[in-house]
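Asks: pasted the sequence and its predicted model underneath.
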Amino acid sequence: MRAVVRDSYGTADVLRVAEVPKPTPKAGEVLVQVEAAGLDRGAWHLMTGKPYLLRLVFGVRRPKNPVLGRELAGRVVALGEGVTKFAEGDEVFGIGEGAFAQYAVARADKLALKPAGLGFAEAAVVGISGTTALQALRDAGKVQAGQKVLITGASGGVGTFAVQLAKAFGAEVTGTASTPKLALVQKLGADHVLDYTHEDFADGTRQFDLIIDMAGTPTIKRLRRALTATGTAVIAGGEGGDALSGGTDRQLRAQLLSLFVRQRLTGLLAKENAADLKVLAELIDAGKVLPSIDSVVPLEGVPQAIVDLVDGLVSGKIAVDVS
């Protein structure tokens, strides 16, 4: 089968499209014929092997799985031992291993039936980004109807879902984005938009009950300045920081400080599960959430797509057409 692979960690130059063996599902897994895959920021981390702590799970010297990609949508073609919730031919979406390929294995508890109203490309970009946004708002942020919510990085892969989900939960939503991307954030339903190249959300003129920080760059001091006295900040974006731990140090410092102040400062470790995929599918079927796709690229376009994503040239998500 054709797949996007790399033999070592590095820049996009290490990626190539090659023929590799079709994987075999183990107990609790299914084999999916991938129609489309989603490109999330995690693909860059797994390509570069940074932060280095990731390598303890995915391979210390070189990747355990040479095939890149985790978000996917496609059809079930084989079932591993013990899998009863799916049948061959089911159209599914969710999270697997080696999604930038014609076939990929996925744990059954990380898949759900594809929403009928979505094409494969749209469904493919939901798995990681959608569940991250949902858990940031509902679980970590404990969002309530009527709250004033700020989404930083609102035009990004997770941010575009977070804006729509916050509106679905009944919040008054403000989103930050760069000038060219403000129109998208407004289209997604944000009540207010801030151009971060000209406006500072922490200038003291506004305060929020809840901040979902997907931008990954605001200091804890700035986040606190923009919160109400008892507001909550969820630091979901983890970019920056050192090569060992990435941006997780900012989350840890925020949680430590939260022990001594009235404001609630917390991080997010998203959990991949089918239950939240089903919640997202229901919201999609109800018309409250719609994946925002910047472009669709073939397997050969993945290296450049990753470069564009890291350079900030992407609005929403990039889908990979595998079929």
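Replies: Happy to help now that I have it. Numbers count the residues shown, from 1 in each chain.

Asks: please count neighbours and contacts with C-alpha atoms only from this point.
Replies: Fine.

Asks: now the helices for the stretch 201-323 of the chain?
Replies: 220-225, 248-257, 274-285, 302-310 (DSSP state H, counting those that start in this stretch).

Asks: another one to put next to it:
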Amino acid sequence: MDPNHGGIEAPFILGIVERAILRVPRSSHHGLTKVPTATRIAGRTYLDLARLENIDARQLPEVVLAARLCHLAHTHRAMVIIGQCALWAHGDPSDPPLPPITVASSSPSAPIRLPAVTVGTHRFPSVTIKPRHVCRLPSAENVGDLFLETPQSAQVTIARTSPNPRSAFVQLCMIGHEFTHFDNFHLTNSRLNEKYWKTLLRAQLAGLGKSARGRAQARWMITHADAGCASPGEARVLYELRAAGLTGIRTQVEVHTRGRRYFIDCAFPAEKVGIEFDGRAKYGDDARSIHSSLARERERQRRLEAEGWHIIRVGWHDLDHPGELIAQIRAALAARVG
């Protein structure tokens, strides 16, 4: 991502931070008086703030995380950065967007405490990292001197170990959407890309062996994740449908009506029941754009209904009570069958 267009991805920040890292020999700490812009990260690792180009205060949390990862890579070379932290470093969607540091080691390791960091008026609290002891390190690659779990392996790690299956499922769908460059107007190629993505994940999972913790949970997520979900809300709706055991579901179902082409977020084509997620962002940021978007949505719904579709609109508030939503959808499906 171009930093001049309002956002900086983690790999770009890591590259900047790596060039700004100073590692000071034990006997030379006094030499830092010649570098007044140096701030201590941990141990003998410092960051020269003057070398941080194209960085402002909004990116400081990411800068400190990147600097801490660089310190760990230098002082604990046998460890691999895993899970959400690895996805963040690769530039993939992570949850949370700024994840805690997670590492794995093939030998038992004591917790690692990193001190608080102060950058100007910003203070970042100390953190304690508890390395995960594994018999075999996950698939990893060297990226800018960081040993990162590969993106596919990290996705499987999250699918296996997440205590929040809903969140992990949504994240997997969003990663799949980006990985496949999913395009409604090129559905065949998008679905082929999705098949390839899932093949990579299944291969990673199979390589862990049948005794891997959370294997069944990961297998379910890989099977049911859908790259056609274009937003977290759509992915969350799909999760509730899949978890309820409903079948015959497809995403981005194409419908032609009166010279128009529409794509229904999630649908049961056999029963012609569609579920559309209404996220706040889709309607715009001002009164005029919101009014215009709502008018288009009403016209869209009328056209779909004229083609025999029953459309159920879902918002985030409906997902607070998934049982009620599933009951509504089951009733709609039963009415169509009857």
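Replies: Received it, and whenever you're ready, just let me know what you need. Computed from a predicted model, the values in this text were never measured in an experiment.

Asks: any idea what the TM-score comes out to?
Replies: Scored against TM-score structural alignment, normalised by the length of structure 1, the superposed chains reach a TM-score of 0.30; 162 aligned residues with a Cα RMSD of 6.6 Å.

Asks: and the helices of the stretch 201-323 of structure 1: which comes nearest residue 47 of structure 1?
Replies: Nearest to residue 47 of structure 1, of all the helices of the stretch 201-323 of structure 1, is helix 302-310, at 9.4 Å by Cα to Cα.

Asks: in terms of helices and strands, where is residue 262 of structure 2?
Replies: Using DSSP states H and E, residue 262 of structure 2 sits within strand 260-268.

Asks: got it, and residue 174 of structure 2?
Replies: Following DSSP H and E, the helix or strand that holds residue 174 of structure 2 is helix 165-179.

Asks: and that helix, what does it pack against?
Replies: Packing partners of helix 165-179 of structure 2 (3 or more Cα pairs under 8 Å, 6 or more residues apart in numbering; DSSP states H and E): helix 151-161, helix 187-207, helix 232-243.

Asks: one more pass at 6 Å, please.
Replies: helix 232-243 (3 or more Cα pairs under 6 Å, 6 or more residues apart in numbering; DSSP states H and E).

Asks: hang on, the earlier thing: for residue 77 of structure 1, find the nearest of the helices of the stretch 201-323 of structure 1.
Replies: helix 274-285 (18.8 Å).

Asks: got the angle for the helix holding residue 174 of structure 2 vs helix 151-161?
Replies: 160 degrees (axes from the mean of the first three to the mean of the last three Cα atoms, to 10 degrees).

Asks: in helix 165-179 of structure 2, what counts as buried?
Replies: By 16 or more other Cα atoms under 10 Å, the buried positions in helix 165-179 of structure 2 come out as 165-177.

Asks: from residue 186 of structure 1, how far off is residue 120 of structure 1?
Replies: To residue 186 of structure 1, residue 120 of structure 1 is 25 Å away according to Cα to Cα, to the nearest Å.

Asks: who has more neighbours, those two?
Replies: residue 120 (27 against 17; other Cα atoms under 10 Å).

Asks: ok, which of the helices of the stretch 201-323 of structure 1 comes nearest residue 73 of structure 1?
Replies: Each of those has some distance to residue 73 of structure 1 by Cα to Cα; the shortest is helix 274-285, at 12.1 Å.

Asks: flag every buried residue along the closest one.
Replies: Using 16+ other Cα under 10 Å as the test for burial, helix 274-285 of structure 1 gives 274, 276, 277, 278, 280, 281, 283, 284.

Asks: before I go, just wanted to say thanks for your time.
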